[in-house]
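K.L.:
Turn this into a structure:
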Amino acid sequence: MSDTPTQNERVKCLIIGSGPAGYTAAIYAARANLSPVLYEGIQPGGQLTTTTDIENFPGYPDGVSGTQLMEDCRKQAERFGTDIRMGTATAADLSSAPYKITIEGHKVIEADTLIISTGATAKYLGIPDETKYAGMGVSACATCDGFFYRKKVVAVVGGGDTACEEAIYLAGLAKQVYMIVRKPYLRASKVMQERVMNTPNITILFEHNTIGLYGEGGVEGAHLVKRMGEKDETRVDIAIDGFFLAIGHHPNSTIFKDYLETDEVGYIKTIGNTPKTSIPGVFAAGDVADPIYRQAITAAGSGCKAAIEAERYLAEMGEMLPPQ
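P.N.:
Next up is the predicted model:
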């Protein structure tokens, strides 16, 4: 397949990404007769499809699997006429309207409005057991999954503010929380360090690296190495029921960074309490613009706002396409 774009199509509203933000934006945009086109990206349904049970999304009193929740959202978006397509955005030109997004290196979509809902990818250690036990004890979101570990023993990997926040949150649910920190100190702010130190059921394992997990049908423990590479290197196993990654997220914003303002990590900056970016008609919703909450419900809310803003922008600009 050629890397040179060969096809062009113009749409009123283009949505990139298919998590809660993207699907919600599609529902609102479709109901506003914007004829949205949504490209699902490399992971249709987003991060939630890797989550087994979700119990904190309103409207599902008995809980719901992440896959089912996203399938419900997809069907709802399709019901109102969203054109949902497979494909990943591989390049962007936001220098002038209509904004040009290249799909899979060969098709260019010219969009009067663009909603970026490409999400953020949790960083992992890279050990095979993280994949093996995905959804069976391995998680990258304490707020999402901590409830399932009430009165149990869990471990949090990381030494920054996020890891401390996750550990403190889990300490309110779990019997025991281990913090696995590869350095001999915490990188977190003084305030967060003090909170961790003052929480009796948090134990910090400094200078420890995780090299594996073990268990039948789910995580039952972790293989650790203390002072890896040193003369006094020792191997340690700890019994745990849950293993939480808290070493950061990588926002999926790379192709937009030449045009949009981002923070030092890569999260797209928006204006005030809106999904508006520094470019009129371009909006960012969900985790790609949210380094703080990263919840399905907040992503859905921002997707709603993005679609409403897109509708208002088109009305103000008078850029309604002629009938096909």
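K.L.:
all contacts plus neighbour counts: C-alpha atoms, from now on.
P.N.:
OK.
K.L.:
tally of neighbours for residue 16?
P.N.:
Applying other Cα atoms under 10 Å, we find 25 residues neighbouring residue 16.
K.L.:
Verify the stated contact: it with residue 25.
P.N.:
No - here residue 16 does not reach residue 25: they are 10.2 Å apart, not a contact under Cα atoms under 8 Å.
K.L.:
Show me whatever sits in contact with both of these two.
P.N.:
Between them, residue 16 and residue 25 share these contacting residues under Cα atoms under 8 Å, 6 or more residues apart in numbering: residue 115.
K.L.:
Residue 185 looks like it's in a helix, true?
P.N.:
No - Residue 185 is assigned coil when assessed by DSSP: H, G, I helix; E, B strand; the rest coil, not a helix.
K.L.:
Helix or strand: which one has residue 92?
P.N.:
Take DSSP states H and E as the rule and residue 92 turns out to sit in strand 89-93.
K.L.:
quick one: contacts for the nearest residue to residue 102 once chain neighbours are set aside?
P.N.:
Among residues not flanking residue 102 along the chain, residue 108 sits closest, at 4.4 Å (Cα to Cα, 6 or more residues apart in numbering). Residue 108 makes contact with 5, 6, 7, 8, 9, 100, 101, 102, according to Cα under 8 Å, 6+ apart.
K.L.:
most centrally placed residue in the chain?
P.N.:
Centroid check for the chain by Cα atoms, centre = their mean gives residue 120 as the closest residue, at 3.7 Å.
K.L.:
The structure of the following sequence is requested for comparison with the preceding one:
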Amino acid sequence: METHKTKLCIIGSGPAAHAAAIYAARADLTPLLFEGWMANDVPPGGQLTTTTDVENFPGFPEGILGVDIAAKFRKQSERFGTKIFTETVNKVDLSSKPFKLFTNTRTVLADAVIVSTGAKARRLGFAGSGDGEGGGPGCFWNRGISACGVRDGAAPIFRDKPLAVIGGGDSAMEEASFLANYGSKVYIIHRRDAFRASKIMQRRALSNPKIEVIWNSSVVEAYGDENGKGVLGGLKVKNVVTGDVSDLKVSGLFFAIGHEPATKFLDGQVELDEDGYVVTKPGTTKTSVVGVFAAGDVQDKKYRQAITAAGTGCMAALDAEHYLQEIGSPQGKSN
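P.N.:
Modelled structure (predicted):
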């Protein structure tokens, strides 16, 4: 078991983690970054690696693949001296300083920690909903099925096409309203006969003439388009009351059933909200533990965009730098 000492340890691999690493490294904090290995079932690089074209990140007017922009983030972090380990932090001890972080092969002693482990979109499992190749069953994820309408909804594959959203909360109402700007029609598929969304969000969605609700229903299968292009062509939708299965022709399906923040490894040592997100003090990235900061989707349940994650990553690095100055953390390379 190797032991490392560092002024700053960053946990995560998405835009928040790498923005923090770039700022921290340029401030001569020589951070260590643990990008994880299939942590939360997501490859190093975070949620961006699970999407295709990213068209709303400034600086890429032609768009860029999610895996490519994630690789650029990583390269830029390394350029300024961030030391990256492709290992998952599975345990922390924040009860005393220096903080202790553990992987299967290493122990890190850190004066400050930035948690930027993200949140994974919840997905439903049914025939055709997963990853795969060749256009057959189980392969329409990123080929018409997504978990982020704001990120993907404006893509050409969805423009002026019928779309569907699964969910019944505020997120589903917001997704449907947003997608109505691009799709020819938007169906909200909900397994119950009433939404749990706030009344104002319901009114906003239901007053839109392009939005239609399919009540008491669930998707049991996604199938390909009739041209054999390997993209989504429609859904089999089951009425949970009658058991009848109907056919719904759509070119896009968006899960809006919530996210699960990657905070279990913190083991309750940092204050979390009722949904498991890290609580930060307003206007900062400071958590309930002095010297521990949080950035990105692990503390943001509202925006959940790559650009906002990067912004809070910058904030976390600056907050950490100021904290380390206050405690007089010694200069010098991490080891």
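K.L.:
Can you calculate the TM-score here?
P.N.:
Aligned and superposed, the two chains score 0.94 in TM-score terms (TM-score structural alignment, normalised by the length of structure 1); 315 aligned residues with a Cα RMSD of 1.3 Å.
K.L.:
Have a look at how far, on average, the strand holding residue 92 of structure 1 is from structure 2.
P.N.:
Taken over the aligned residues, the distance from strand 89-93 of structure 1 to structure 2 averages 0.9 Å (mean Cα distance after the TM-score superposition for structure 1).
K.L.:
and the gap between the aligned partner of residue 200 of structure 2 in structure 1 and residue 115 of structure 1?
P.N.:
Counting by TM-score structural alignment, residue 200 of structure 2 lines up with residue 191 in structure 1. In this structure, residue 191 of structure 1 and residue 115 of structure 1 are 37 Å apart, going by Cα to Cα, to the nearest Å.
K.L.:
Tell me how many other residues crowd residue 43 of structure 1.
P.N.:
By the criterion of other Cα under 10 Å, residue 43 of structure 1 has 17 neighbours.
K.L.:
ok but it is inside a strand, no?
P.N.:
No - assessed with three-state DSSP, residue 43 of structure 1 is coil; it does not lie in a strand.
K.L.:
what's near enough to touch it?
P.N.:
By Cα under 8 Å, 6+ apart, the contact set of residue 43 of structure 1 is residue 18.
K.L.:
where's it relative to residue 64 of structure 1, distance?
P.N.:
19 Å.
K.L.:
Please apply the same query to residue 317 of structure 1.
P.N.:
41 Å.
K.L.:
Between those two, which has more neighbouring residues?
P.N.:
residue 64 (18 against 10).
K.L.:
so what's that one up against?
P.N.:
Contacts here follow Cα under 8 Å, 6+ apart; on that basis residue 64 of structure 1 touches 53, 54, 55.
K.L.:
which one of those residues sits closest to residue 264 of structure 1?
P.N.:
Within the contacts of residue 64 of structure 1, the smallest distance to residue 264 of structure 1 is 30.8 Å, found for residue 54 (Cα to Cα).
K.L.:
number of nearby residues for that closest one?
P.N.:
For residue 54 of structure 1, which is what you asked about, the neighbour count (other Cα under 10 Å) is 21.
K.L.:
Over to residue 53 of structure 2?
P.N.:
Residues within reach of residue 53 of structure 2, counting by other Cα under 10 Å, total 18.
K.L.:
Hmm, it is touching residue 60, no?
P.N.:
No - contact status for residue 53 of structure 2 versus residue 60: not in contact, 10.6 Å apart, counting by Cα under 8 Å.
K.L.:
now the strands: where do they sit in the stretch 151-300 of structure 2?
P.N.:
Secondary structure of the stretch 151-300 of structure 2 by DSSP state E, counting those that start in this stretch: the strands cover 162-166, 185-189, 211-214, 217-224, 232-239, 245-248, 252-255, 259-261, 292-294.
K.L.:
would you list those in a markdown table and tack on mean neighbour count and distance to residue 313 of structure 2?
P.N.:
Putting the strands of the stretch 151-300 of structure 2 into a markdown table (neighbours: other Cα atoms under 10 Å; distance: least, Cα to Cα, whole Å) gives the following:
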| stretch | mean neighbour count | distance to residue 313 of structure 2 |
| --- | --- | --- |
| strand 162-166 | 27 | 30 |
| strand 185-189 | 23 | 34 |
| strand 211-214 | 18 | 36 |
| strand 217-224 | 22 | 37 |
| strand 232-239 | 22 | 35 |
| strand 245-248 | 15 | 41 |
| strand 252-255 | 28 | 26 |
| strand 259-261 | 20 | 16 |
| strand 292-294 | 28 | 8 |
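K.L.:
for these, which one sits closest to residue 15 of structure 2?
P.N.:
Closest to residue 15 of structure 2 of the strands of the stretch 151-300 of structure 2 is strand 292-294 (Cα to Cα; 12.8 Å).
K.L.:
okay, the closest one sits on what stretch of structure 1?
P.N.:
The aligned range for strand 292-294 of structure 2 is 282-284, by TM-score structural alignment.
K.L.:
average distance between that stretch and structure 2?
P.N.:
In the superposition with structure 2, the aligned residues lie an average of 0.4 Å away from stretch 282-284 of structure 1, counting by mean Cα distance after the TM-score superposition for structure 1.
K.L.:
Many thanks, I have nothing further to ask.
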